[in-house]
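Chemist: Next come a sequence and a model predicted from it.
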Amino acid sequence: MPHRQTAPGRPPLPVGWRRFAARLPILLFRWGLGWVFGKRLLLLHHTGRVTGLDRRAALEVVEYEPTDGCWIVASGFGPRAAWYRNLRAEPKTVIEVGNRHHAVTAHFLAPDDGAEIMARYALRHPRTARRLCTFMGFPSDGTDAGFREAGRAVPFVRLDAGPGSRLP
């Protein structure tokens, strides 16, 4: 089964039909069907660091805080993921949630914050959290300590919407 190489300890990047399946949510967002995902996925627009071209990535929403207007996402492929590095270079961007666009600013969270976020995520989605830990190469013993360890290693990003951030 072919895979593209990634950093040691990180899951391989998908190729072939797995890549198509991973990118299918992007197509659905482009076709105006983002509402299918509810608030579980968002589409991140980001600008390529080298090319300056508009890029898109569909990401799972780890946490959503409606009162603050912020979404928390994680880079399962680590800090080398293209979208993560592009946000580091240009943190102001746009996301789509459902069929709504929001102007946001990316804030990169500390490892201890990531540990707390992953522990809360595991309480809400225990089976998914165990599968994610296994996929990313972390112990999946299902304990709070195991989830916190994984959370410290995974880069988390908070996307904060400014006042009046909803775009037409």
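Modeler: Right, received. Where do you want to start?
Chemist: Going by C-alpha atoms from here, please, whenever you check contacts or count neighbours.
Modeler: Fine.
Chemist: Could you tell me the end-to-end distance of stretch 7-22?
Modeler: 19 Å (CA to CA, to the nearest Å).
Chemist: I meant stretch 26-34, not that one.
Modeler: End-to-end for stretch 26-34, by CA to CA: 9 Å.
Chemist: now do stretch 73-80
Modeler: First-to-last residue span, stretch 73-80, CA to CA: 15 Å.
Chemist: Next, the buried residues of that stretch.
Modeler: For stretch 73-80, burial by neighbour count (16 or more other CA atoms under 10 Å) applies to 73-79.
Chemist: here comes the other one, which I'd like you to weigh against the first:
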Amino acid sequence: MPPRQTAADRPRVPVGGRRLLARLPVVLFRAGLGWVFGRRLLLLHHTGRVTGLHRRVVLEAVEYEPADGSWIVASGSGPGADWYRNLRAEPKTVIEVGTRHHAVTAHFLTPDDGAGIMARHARRRPRAARRLCAFTGLPADGTESGYREAGRAVPFVRLEAGPGSRRA
């Protein structure tokens, strides 16, 4: 039996108007307007580990590697986020990027991998890196070592597309 989730493990869930605003990108993807977000945001389809119901969440791609067709996303809410826990239970899923669907397999990265990813992310997109740190409650002192330390605390997931997974 898995350990009980503590208050610190529970993700912060937006309520009221913030929830509606947070769910707007999902509605846009479902309406076929995912192209508006380019490669920056992706729609992750996942299956509820308890209910078995189909779920969707929009995530920011921290990195995209066109050579191997992989995206890296971060769980800003920590390892307690439902999408993260659902991927742990069933790592094979589908994502939408723009108007394309990709069959992917989730690979959970080590804290040391996360440190390097966060440092690269901070160099490329300093404001986005500061926002991620602020959202997670981690200190963002603006130094590479500070971002590396933050990256060790944030769970990162590589979503790797399988061969022939790209379809319109």
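Modeler: Sure, I can see it. Computed from a predicted model, the values in this text were never measured in an experiment.
Chemist: After superposition, what is the TM-score?
Modeler: After superposition, the two chains reach a TM-score (TM-score structural alignment, normalised by the length of structure 1) of 0.93; 163 aligned residues with a CA RMSD of 1.5 Å.
Chemist: tell me the average deviation of the top strand by length along structure 2 from structure 1 after fitting.
Modeler: Taking DSSP state E as the criterion, structure 2 has its longest strand at strand 54-65. Once fitted to structure 1, strand 54-65 of structure 2 is off its aligned match by 0.3 Å on average (mean CA distance after the TM-score superposition for structure 1).
Chemist: List of residues touching that strand?
Modeler: Contact with strand 54-65 of structure 2 is made by 25-26, 39-48, 70-74, 83, 121, as judged by CA atoms under 8 Å, 6 or more residues apart in numbering.
Chemist: which element is P25 of structure 1 on?
Modeler: helix 17-30 (DSSP states H and E).
Chemist: now the helices for structure 1?
Modeler: Remark: helices assigned in structure 1 by DSSP state H are 17-30, 82-89, 111-124, 126-135, 144-153.
Chemist: thinking again about what came up before, TSV for the buried residues of stretch 73-80 of structure 1, including distance to E149 of structure 1?
Modeler: Below are the buried residues of stretch 73-80 of structure 1 laid out as TSV (distance: CA to CA, whole Å):
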residue	distance to E149 of structure 1
V73	17
A74	14
S75	15
G76	14
F77	16
G78	14
P79	16
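Chemist: Show me which of those residues is closest to S165 of structure 1.
Modeler: Taking CA to CA as the measure, S165 of structure 1 lies nearest V73 of the buried residues of stretch 73-80 of structure 1, at 18.3 Å.
Chemist: Distance check, that closest one against W17 of structure 1.
Modeler: Counting by CA to CA - V73 of structure 1 and W17 of structure 1 are separated by 24 Å.
Chemist: before we move on, back to that, relative to strand 54-60, how tilted is the helix holding P25 of structure 1?
Modeler: 100 degrees (axes from the mean of the first three to the mean of the last three CA atoms, to 10 degrees).
Chemist: What is helix 17-30 of structure 1 packed up against?
Modeler: Packed against helix 17-30 of structure 1 by the contact rule (3 or more CA pairs under 8 Å, 6 or more residues apart in numbering; DSSP states H and E) you find strand 54-60.
Chemist: Please repeat the previous calculation with a cut-off of 6 Å.
Modeler: In terms of contacts (3 or more CA pairs under 6 Å, 6 or more residues apart in numbering; DSSP states H and E), helix 17-30 of structure 1 is not packed against any helix or strand.
Chemist: Report the aligned residue range of structure 2 for that helix.
Modeler: Aligned by TM-score structural alignment, helix 17-30 of structure 1 falls on residues 17-30 of structure 2.
Chemist: Now the matching stretch: buried residues?
Modeler: So for stretch 17-30 of structure 2, counting by 16+ other CA under 10 Å, buried means 25-26, 29.
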